[in-house]
Structure formats: C-alpha cells, structure tokens
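Q: Pasted the sequence and its predicted model underneath.
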Amino acid sequence: MTESRDAAVPFTARDFRTTLGRFPTGVVVVAAVVDSSPAGLAVNSFTSVSLDPPLVAFCVDRGSSTWPAIRRAGGFTVSILAAGQDDLCMTFASKGADRFAGVQWSAGSGGHPRIEGAVAWLDCSIHRVDEAGDHQIVLGEVHDLVLHDRPSLLFHGGRFADLVTRPSAEQPEKSRPAEVALAGLHGLDVATPFFDVLSARLDRN
C-alpha cells in the first residue's frame, strides 16, 4: 500500500531525498588529472542530454571540495561503474579519503583517469556549468568513449542493487503491452538518447 501525504503539509528535505531515492540510477566516477594528480568523485545524477552534439550532464554539490579542482582541469572522464564496484563507489563518495589509493586506472584520450573494470568510459570537455540551488549542473561534451560488456552498478532506495534484464525479443508481442505503449508516447523518443535506442529496439521487435 502506498503511503500518502497531506498536500497542505510542507514536505521536508528528507521527504524530498527519500522520494527521489526511489528512482533507480547508475553510479559513475567523474575524474580528472589536476596538477599531475588524479581527483575524482562519485555521482549518481548522471544522464545523457544530446546526441548532436554528444552531451552528458551531472549535478554536483556546491560544497564539494573536489569539483573545483576538476573544473579547473577543463575536462574529465566519466567511468560508469560495474556491478561489484560497491566499495570503490563508497571510497569516491567519502570525504577526506585518499580516493585513488589502490585504484587501478589509466589515462584516457583527454589525459584523465579511466577506472579499470568500469562498464564504460566517456572522455569529456566541460561544455557549460549552470547554478541550480545548492548544486551546479555540469554539461560535458563527449569526445571519446569505450564500452565493455559488463553489468552496471545500480543505486536504489539508499542501497546498491542488481540489474535483472528481461529477454524481450523472446516474448510474444501481445505480452509486451507496456513496452509498446511506452514506445508510442508522444515525445518520449526524443527525450534522451536512451529512449531513442529503446524506441528503435521496440520497432525491430
């Protein structure tokens, strides 16, 4: 049973965070080499923005001590973390930690750290930074990427989660009404590159 709230009662910051935490996300490490040393932070507010030009975005707390250094570098690499990289994620989310201690990484085409074992790497330059309340919205232009066939690390409800995929190609058309309806919603196929891919996939099936 879903718990309801009285609309007349103001919601708290905790209500807001808990509610948005029900939206499953992936987790990435945004990293750059700054003054010959690697710097990075964990982010779960990462998303695709545009195909032409290829843009991605993430949000970072204005109180972050790491982001100003990455911003000075003018670019960064996004490493999409893989299932099983929970501890690595926690390290990059911790304050005061030596985040790259014991972490294997290599320099990408932009010279910034690509975390070994990640699902994918996207090498970006900073396209734009906008102020948004207590966060900044960072747009990055992707100049290079590498994809590996690995399951992704997910975050949901304050916990790490596993991805379970459904072999939709093996299911009869009549058993997928929700997917068909999703593909037909006006505007959804242009909302993000993800929906472009989903729409094309459903058309093929």
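A: Cool, the structure landed.

Q: only C-alpha atoms for contact and neighbour calcs from this point on.
A: OK.

Q: what about the residue nearest to Arg72 when sequence neighbours are not counted, neighbour count?
A: Distances taken as Cα to Cα, 6 or more residues apart in numbering place Val34 nearest to Arg72, at 7.7 Å, with adjacent residues excluded. Residues near Val34, counting by other Cα atoms under 10 Å, number 16.

Q: can I assume Val34 is in contact with Trp67?
A: No - using Cα atoms under 8 Å, Val34 makes no contact with Trp67, being 10.8 Å away.

Q: gap between the residue most central in space within the chain and Gly102?
A: Central residue check for the chain by Cα atoms, centre = their mean: the C-alpha nearest the mean position is that of Phe46, 3.0 Å away. With distances taken as Cα to Cα, to the nearest Å, Phe46 is found 25 Å from Gly102.

Q: Please compare the first structure with the one that follows:
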Amino acid sequence: MTRELRDCLGHFATGVTVVTSEIDGQKHGATVNSFTAVSLDPPLVLVSLDRTSKAGRHLGDRPFVVNVLKEGQSDLAMHFAGRPTARPIRWDGTKLAEALAHIVCEPWRSYDGGDHVLFLGRVKEIGTSQGDPLLFYRGAFTKRGA
C-alpha cells in the first residue's frame, strides 16, 4: 500500500520549500513539500522531515528557515534534495536570497510522525518577494495554472 498511498497523495498539489539551518557552522538545507501553517496566535508553522535525513536528525534544537521557492527554482529544489547543481547558492544568513518567501523560526515542539519527525517552529521573521510559486504535483514540478 505504500506506493499506492504515495501516488494518491501526489494528487494534492503542494508548494516547494527548502528548510535551511546552520549545523556546526555550516549551512544546510532540505527540500520539503510537507509544510503548513498551524497557528496565527502564537505564530506557528510545521515541517515534516524524514527522521533519517541530516535535517531530520538535527532540526529540533536550532533555529530554521522555511524558504518558499518560486518558478524557475526547480534546480535549487533538486540541489537540496541531494542532486547538487552547478549554480551557486546565494545566501542571506541562513535564508536563501532568491526565495519567493521566507519564514524564520525558532524551535517550538517536535512530534513523532512515523518515519518522519514533525517540527513546529515559532515564527520570528517573515519576508516575501515577487513571483509565482514552484509547485509539485504527481511527482513532478509544475507551474501555476498548468
């Protein structure tokens, strides 16, 4: 049923984010489409990360940034999914400089999510830029209205 469930869930279009943080003085990121708003008061968001990933093992005790990617940034999504790109990554601290939006968080809580860990972050800073979101649908990147 695992494959069938994955295929079924793929029918829900999602935005694409890269969750970034600093670990031992090095910037790291992980491509994540399991992201959602949780609460406005207090301001909370949730990301779900594979517990075996580096980000999944280290995110719970450090600040992190949810970077919402825009159209044309699928190579950036693939880079942080483990397929490095030759394009240089532009950083602004631990934020991705060219993201459509960013949400800077401090750790709030984490919960067991089976093979994933659910991380709630308290929002400390937000920012947006111009553009359309990068979307993921049925296992592929797509454009709004496509």
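A: Thanks, I have the structure now. All values derive from a computational prediction rather than experimental measurement.

Q: rewinding a little: ok, and the closest non-adjacent residue to the alignment partner in structure 2 of the residue nearest to the centre of structure 1?
A: Counting by TM-score structural alignment, Phe46 of structure 1 lines up with Phe35 in structure 2. Nearest non-adjacent residue to Phe35 of structure 2, counting by Cα to Cα, 6+ apart: Val47, 4.5 Å away.

Q: what residues are up against the one you found?
A: Val47 of structure 2 makes contacts with Val32, Ser34, Phe35, Thr36, Leu118, Phe119, Leu120, as judged by Cα atoms under 8 Å, 6 or more residues apart in numbering.

Q: which residues in structure 1 form helices?
A: Per DSSP state H, structure 1 carries helices over the ranges 13-20, 67-73, 86-93, 177-184, 193-204.

Q: Just send those helices back as a markdown table, with distance to Val28 of structure 1 and mean neighbour count too.
A: Formatted as a markdown table, the helices of structure 1 follow (distance: least, Cα to Cα, whole Å; neighbours: other Cα atoms under 10 Å):
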| stretch | distance to Val28 of structure 1 | mean neighbour count |
| --- | --- | --- |
| helix 13-20 | 18 | 11 |
| helix 67-73 | 14 | 17 |
| helix 86-93 | 8 | 17 |
| helix 177-184 | 27 | 13 |
| helix 193-204 | 17 | 14 |
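
Q: closest one to Val119 of structure 1 among the ones you listed?
A: With Cα to Cα, the closest approach to Val119 of structure 1 among those belongs to helix 86-93: 13.4 Å.

Q: what sits against the residue nearest to Arg72 of structure 1?
A: Shown in contact with Val34 of structure 1 (Cα under 8 Å, 6+ apart): Ala69, Ile70, Arg72, Ala73.

Q: Okay then, goodbye and thanks.
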